[in-house]
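**Student:** A structural model of the following input is requested.
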Amino acid sequence: MSEFALLTIQKKLDHEKQSLYWNLYMAKKSKQSIEKVLKDEGIDPHLFGKIRFIENHQGIFVEHVSNDQEKASEQQLKCEMDIASEWLMCFSFREMSVIGLDMGVFEAEANISDVFERLHWSEIENSNFDLFVKRDMLIKWLRKHATHQDRIHLSSDWLFYHPEGKYDYSFVERFINRRISELRKTVTCNHWSKDPLARLQPMQMTAS
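**Tutor:** Here you go, the predicted structure:
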C-alpha cells in the first residue's frame, strides 16, 4: 500500500455567498472554460487547485482543494498509508462503499450535521485515549472549516493500489471490516449498532 487516504469537505453551494464557485459551476454546466472564469477573477488557474461539483437531492456541493498547502489543509485532511480510525467513526455502514475490481477503492460520504452528532455521542474507552484526542481534534477542525449544511467525503484514493491487483475489491472490503471490528472493542458508536432504534437516534442524557 502507498499514498494517502483523503477526507474532504464538500461545501453546500450558495450562489449569493459563493459567487466564484457559482460562476465556475455555471461555466462547467455550459461547457465553458473554467480557466477563463478564474482569470477574469484575477486568480491564477495553476494555484487554484482541483474542483468538482456534486449534485444530489440535498442540493449542489463543491469540493475544492487548493494547490496552496495552507489553504488545502482547511479543505482536506490526509492520512498516510492508512485510514484514520476517527474518520471511520463518521459514517454509518450504508454510507460506506467499495468500488473497483482490480483496484479496490473505499469511499464514504455523510452530512456534517450527522457527523457532529455521531462523533459527539461516540463512547471511547480510556484504554484508547489516543483515539479520544484525535476524535476531538477532528471535531474542532470540522467546526472551524465546515457548516452543518456541508458534507464530507472519504476516499482511500490510491492507498490500495497494487500493479498485480492484490488490493482488489475483496481485499479492501475485508480490510475495512477488520478495522471496524477492531474499533468496536474500545469504541461504541450508535450508528454501528445492530439495534435499529439505536442507529436512528443518539443516546439521550437524563437529568440527575
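
**Student:** all contacts plus neighbour counts: C-alpha atoms, from now on.
**Tutor:** OK.

**Student:** can you pull out the strands in this structure?
**Tutor:** In the chain, the strands defined using DSSP state E lie at 4-12, 50-56, 59-65, 76-80, 96-99, 105-111, 123-124, 151-155, 187-188.

**Student:** quick one: list the elements packing against the fifth one.
**Tutor:** Strand 96-99 sits against strand 105-111, helix 169-183, with contacts defined as 3 or more Cα pairs under 8 Å, 6 or more residues apart in numbering; DSSP states H and E.

**Student:** Arg151: how many residues sit nearby?
**Tutor:** Here the count is done by other Cα atoms under 10 Å, and Arg151 has 22 residues near it.

**Student:** same deal with the one 3 residues further on?
**Tutor:** A count of nearby residues for Leu154, using other Cα under 10 Å, gives 24.

**Student:** structure for this one too, so we can compare:
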Amino acid sequence: MLTVQLSISWGIIAVIMEAVRERKLSPMQITPVTPDLAAKSLPVIADAFANAAHSDGHEADLVTALRHSSDYRPEYDAVAVNDEEAVLGHAMLSKAAVVADDGQRWPVYVLAPVAVTPAEQKKGLGTALVMYLETMAYGDGIRALSVLGDPAYYGRFGFVPARPFGITAPYEVADENFMVRELQEGGLTGVHGVLHYDPAFGLTPQA
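**Tutor:** Sure, this is the predicted structure:
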C-alpha cells in the first residue's frame, strides 16, 4: 500500500516538474489551505468558472459553504501557489455517502470543484491538484471518490461511470458524466444506492 501511495506522490511531482521544465508553469507547490489562502482562492475559483459552459456561477459560494460544513476537512481543501503565494488553482474533496434503499450507508468523497486560474489552464495544474487529493484520500483509507464532469478528462485518473456499480446521482445526469473511482481495492464492492452530497450542495437527498 505504501509503495502505491509513494508512486502516486512521485507522479504529482513529475507532472509539476515536467510543466515547469516546458515553461508551462511557474515554480509552485500544492498545499492545504490556510485562512489567508482560503480567502485568496475564492476569486480564482470564480474566474475559473466565469466562462464555463456548465457553470451556475456559484462555485466560489459552494466552496465557502463547504468550508463551514460539519464534515469539512481542511487537508482535503488544496491550493496551488507560486513563490509569491499567489493562488493559481484550487481543488476540494467533501464527504458524501452512498445510501441504499434499506438505509445502509457507505462513506465516499466528492471531488468538486476543481478550478485553475484562466492564465494557467491546460498546463497540467488541474491534473496535479487532482492527483494530490487522490493521494491524500488514498493514504487516509478513503474507499472511493465521485465526480461529475468530462469523462475524457477524469477518465485519465481512473474515474468510470458509476451506474454499473449500482450507484446513481440524486438528479438527472448523463451516465457518462457521473463517475466514481475506487481508491482502495474492492472499495465499491457491494456498494449500491443513491449518492447523498453534503448539504452545502443544496441537492436532495442530502448526506
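
**Student:** care to give me the TM-score?
**Tutor:** The pair, once superposed, lands on a TM-score of 0.24 when counted by TM-score structural alignment, normalised by the length of structure 2; 89 aligned residues with a Cα RMSD of 5.8 Å.

**Student:** how about the helices and strands packed on strand 96-99 of structure 1, which one is nearest Ile124 of structure 1?
**Tutor:** helix 169-183 (9.4 Å; Cα to Cα).

**Student:** mind putting the strands of structure 1 into TSV with distance to Leu24 of structure 1?
**Tutor:** Compiled in TSV, the strands of structure 1 are given as follows (distance: least, Cα to Cα, whole Å):
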stretch	distance to Leu24 of structure 1
strand 4-12	14
strand 50-56	9
strand 59-65	10
strand 76-80	20
strand 96-99	29
strand 105-111	23
strand 123-124	42
strand 151-155	19
strand 187-188	42
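
**Student:** nearest to Leu131 of structure 1, of the ones you listed?
**Tutor:** strand 123-124 (7.6 Å).

**Student:** now for that closest one, which elements pack on it?
**Tutor:** Using 3+ Cα pairs under 8 Å, 6+ apart, strand 123-124 of structure 1 sits against strand 187-188.

**Student:** and the angle for the biggest helix by length in structure 1 with strand 76-80?
**Tutor:** Ranked by number of residues, the top helix in structure 1 under DSSP state H is helix 129-145. Interaxial angle of helix 129-145 of structure 1 relative to strand 76-80 (axes from the mean of the first three to the mean of the last three Cα atoms, to 10 degrees): 160 degrees.

**Student:** show me what helix 129-145 of structure 1 is packed against.
**Tutor:** helix 85-88, helix 112-121.

**Student:** most packed of the helices and strands packed on strand 96-99 of structure 1?
**Tutor:** strand 105-111 (a mean of 21; mean count of other Cα atoms under 10 Å).

**Student:** just want the angle from that strand to helix 112-121.
**Tutor:** Using the same axes, to 10 degrees, strand 105-111 of structure 1 lies at 100 degrees relative to helix 112-121.

**Student:** which elements pack onto strand 105-111 of structure 1?
**Tutor:** strand 96-99, strand 151-155, helix 169-183.

**Student:** quick one: residues in contact with the shortest one.
**Tutor:** Contacts of strand 96-99 of structure 1 from elsewhere in the structure, counted by Cα atoms under 8 Å, 6 or more residues apart in numbering, are 104-109, 169, 172-173.

**Student:** widest-spaced pair of the residues you listed?
**Tutor:** Farthest pair in the contacts of strand 96-99 of structure 1, by Cα to Cα: Glu109 and Tyr169, 18.5 Å.

**Student:** give me the next element, helix or strand, following the top helix by length along structure 2.
**Tutor:** Ranked by residue count and defined by DSSP H, the top helix of structure 2 is helix 2-21. Proceeding N to C from helix 2-21 of structure 2, the next assigned helix or strand is strand 28-32, under DSSP states H and E.

**Student:** surely Ala38 of structure 2 is within a helix?
**Tutor:** Yes: under DSSP: H, G, I helix; E, B strand; the rest coil, Ala38 of structure 2 falls within a helix.

**Student:** quick one: it from Ala46 of structure 2, how far?
**Tutor:** Noted for Ala38 of structure 2: a distance of 13 Å to Ala46 of structure 2, by Cα to Cα, to the nearest Å.

**Student:** again, but for Gln5 of structure 2
**Tutor:** 32 Å.

**Student:** equivalent analysis for Met92 of structure 2, please.
**Tutor:** Per Cα to Cα, Met92 of structure 2 is found 15 Å from Ala46 of structure 2.

**Student:** compare the two (neighbour count), which wins?
**Tutor:** With neighbours defined as other Cα under 10 Å, Met92 of structure 2 and Ala46 compare such that Met92 has more, 26 against 19.

**Student:** now do the strands in structure 2.
**Tutor:** 28-32, 77-82, 87-99, 105-116, 144-148, 160-161, 167-168, 178-182, 193-196.

**Student:** so for stretch 114-122 of structure 1, what gets flagged as buried?
**Tutor:** Within stretch 114-122 of structure 1, the residues that count as buried by 16 or more other Cα atoms under 10 Å are 114-116, 118-119, 121-122.
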